[in-house]
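> A structural model of the following input is requested.
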Amino acid sequence: MDNSNIQQYMASELILAIGDIPTYALYGEVGDDPTADWVHCETIQIRSRLHNYRILPHRHEKLFQILHLAEGTAEIVVDGRSTQLIGPAIVTLPPMTVHGYTFSPDVQGTVLTLFDSRLTHILAEMDGVRETFRSVHLISLHDHEDAARTLTADIASLAAELAGRGSARSEAIQARLMLILIALHRMQGASQTDGGRSPVRRALQHALRFRELVDLHFRSHQPIEIYASRLGLTSPHLNRICREHLGDTALGVIHQRIILEAKRYLTFTSLSAKEIALALAFDDPAYFARFFKQKTGLPPLAFRAMQQDAMA
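Sure thing, here's the model as predicted:
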């Protein structure tokens, strides 16, 4: 998919249907320019006003997004948790994050979208930066006035490159995007000076890579030994790293991810508990119900009722 045209991939609210949670490639129009087929840029206003300034919860399968809220307000819901943002602010969203927005009618800003695989390629030689963007970040720019001005200028320059037809256009777009990503990384206080050579830094990289593998394979219920082997670690070593950097055992991290997905299904779909159990590769729906209650304190349908009451 890396070499496909992103504007074709993003066309017409394409739903990829994982369960009943809408999984959009993205809204967009088919373009005819092959020189920047991996990135898309549009204003928040032009898309949100078509939907009365409300974008219902959905997720993108293979796309990474940066939303720059320059002016106005936004309520963002990420995995059922609501946060109010007042511009200027930045939101970064890795693939498969369930999110939705309600914007004020005076909203101004930009949404940048690119293939997550291209993000990995761009940041491949920049140790520590890629890890920053494996998680959701909501960044207020009110305390970063100089950085906010620079980001606004860099995003405007990137949009101008996309709209133009200059020579080395794709390379210029990539360079502008890299500056934006580095600025956001620095705001997170994530810059490292040890080049990844310290034991602590290496352990953190293993922990983040493990979490990435869990995101890919949690439905298959693989044993810890398989994950450890893929990381070149022993199971006890992986457990120590997870406790130190992720706050739980390796098995606990896997269980957290399964429960998160179950909560998403219960909150955003009408699937029955049995259907959700099957979607998460539980052979016994009764065991799934017990597992869910053990981890959350509520049976699945009671959790759904609670979420519906809260959203109402």
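> from here on, contacts and neighbour counts on C-alpha atoms
Noted.
> Where do the strands of the stretch 1-150 of the chain begin and end?
Applying DSSP state E, counting those that start in this stretch to the stretch 1-150 of the chain gives strands spanning 39-43, 54-58, 63-71, 73-78, 81-86, 89-93, 99-103, 108-115, 137-140.
> Another sequence for comparison is provided below:
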Amino acid sequence: MKKTPGTVRSFALYGNSDTAPAWAELVHLEDIPERSSRFDWEIDLHFHEGLLQLLYLTAGGESEAFIDGTRWVLRPPCLILVPARAVHGFSFHPQTDGPVITAAQKPLESLAALTAPGLLDHLRRPVVLEVAPDSRHARELQPLFEAIQHESQWHADGGMAAGMALLTALLVQVARVAATAPATAQSLRTRKALQIARFRSLLDEHVRRRESVSHYAQALGITPGQLSRLTREVLGISAQDVINARVVHEAQRELVYSSLAIKQIAAELGFEDEAYFGRFFKTHTGHRPTEFRTLARQQLA
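Down below sits the predicted model:
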């Protein structure tokens, strides 16, 4: 696996040429060997635009994950949560097994904000969690993965609502595991990876203020140039690109899952006027806000 980003590619699902919008496929589930074995168990660094991934390694030998510059040692059974736009790759043991869920992060965040606000932090931060094989958590996780797989294959009426509800329940279980189990390989987190994690956390807090690279650099105690070099080294893009991507993510979520007018969304996200917001959004998505809202809601319907 390439551990240093050059051109980090975006995939809907790794190895697929399509980059379907995050709202088009709300929940996808497959087993790790189904995709990883096609690439000799080596998944190069990449990211998913708007898509969260949750892996549950249930079998196999010691493997490795690289997420936003952090190396994690994977010893089954363990859970791996990779939020949207996190640059990640895997080096799996050839006998690795277990389910992988890929899901749209925006609707999950909207649902969590209404039903379990405490989940938002878990949805936005990469983590690897040990799961004790004979624990209550291990017994409760597998049935939820199986129920989600059943809904994703059944295609019955109300499947989307059932799938999202089950996924929320699964994430509640992940949060419970996090509350009782130590994260794996914390000692392997580099200073750069910790700075990236802090930068992402600050972005989550201040995304609606339209703060500059200089603002975030000052909060991190480094120069704007150092911050951009850091993000290019770890994430493969500039600090301004990271900021813009987070703003676009928030704008898309509001456009699809809120009833606010475009002018209101622009103001909520710190834009001077609706026209400026429209130009910014089209530059980064290829669609005007009204077009995006219409297309996304049609696909959801």
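> So for stretch 136-143 of structure 1, what gets flagged as buried?
Neighbour counts over stretch 136-143 of structure 1 (16 or more other C-alpha atoms under 10 Å) mark 137-141 as buried.
> Format those as TSV; extra columns: distance to Ser220 of structure 1.
As requested, these are arranged in TSV below (distance: C-alpha to C-alpha, whole Å):
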residue	distance to Ser220 of structure 1
His137	28
Leu138	31
Ile139	34
Ser140	38
Leu141	40
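> ok, the residues you listed vs Ala250 of structure 1, which is closest?
Set against Ala250 of structure 1, the nearest of the buried residues of stretch 136-143 of structure 1 by C-alpha to C-alpha is His137 (23.6 Å).
> To which residue of structure 2 is that closest one aligned?
When structure 2 is aligned by TM-score structural alignment, the residue opposite His137 of structure 1 is Val127.
> my read: its match touches Leu74, true?
No - applying C-alpha atoms under 8 Å, one finds Val127 of structure 2 not in contact with Leu74, separated by 11.1 Å.
> Look at the aligned residue in structure 1 for Leu26 of structure 2 and say how many residues are nearby.
Aligned by TM-score structural alignment, Leu26 of structure 2 pairs with Trp38 of structure 1. The tally of other residues near Trp38 of structure 1 (other C-alpha atoms under 10 Å) stands at 24.
> contacting residues for the nearest residue to Trp38 of structure 1 once chain neighbours are set aside?
Distances taken as C-alpha to C-alpha, 6 or more residues apart in numbering place Ile6 nearest to Trp38 of structure 1, at 5.1 Å, with adjacent residues excluded. Going by C-alpha atoms under 8 Å, 6 or more residues apart in numbering, Ile6 of structure 1 touches 37-40, 114-115.
> Could you dump the residues you listed into a markdown table with distance to Ala147 of structure 1 added?
Shown next, in a markdown table, are the contacts of Ile6 of structure 1 (distance: C-alpha to C-alpha, whole Å):
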| residue | distance to Ala147 of structure 1 |
| --- | --- |
| Asp37 | 28 |
| Trp38 | 26 |
| Val39 | 23 |
| His40 | 23 |
| Leu114 | 22 |
| Phe115 | 25 |
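> buried subset of these?
Buried, going by 16+ other C-alpha under 10 Å: 37-40, 114-115, out of those.
> how far off strand 27-31 does the helix ranked longest in structure 2 point, in degrees?
The longest helix of structure 2 (DSSP state H) is helix 159-180. Using axes from the mean of the first three to the mean of the last three C-alpha atoms, to 10 degrees, the inter-axis angle of helix 159-180 of structure 2 relative to strand 27-31 is 60 degrees.
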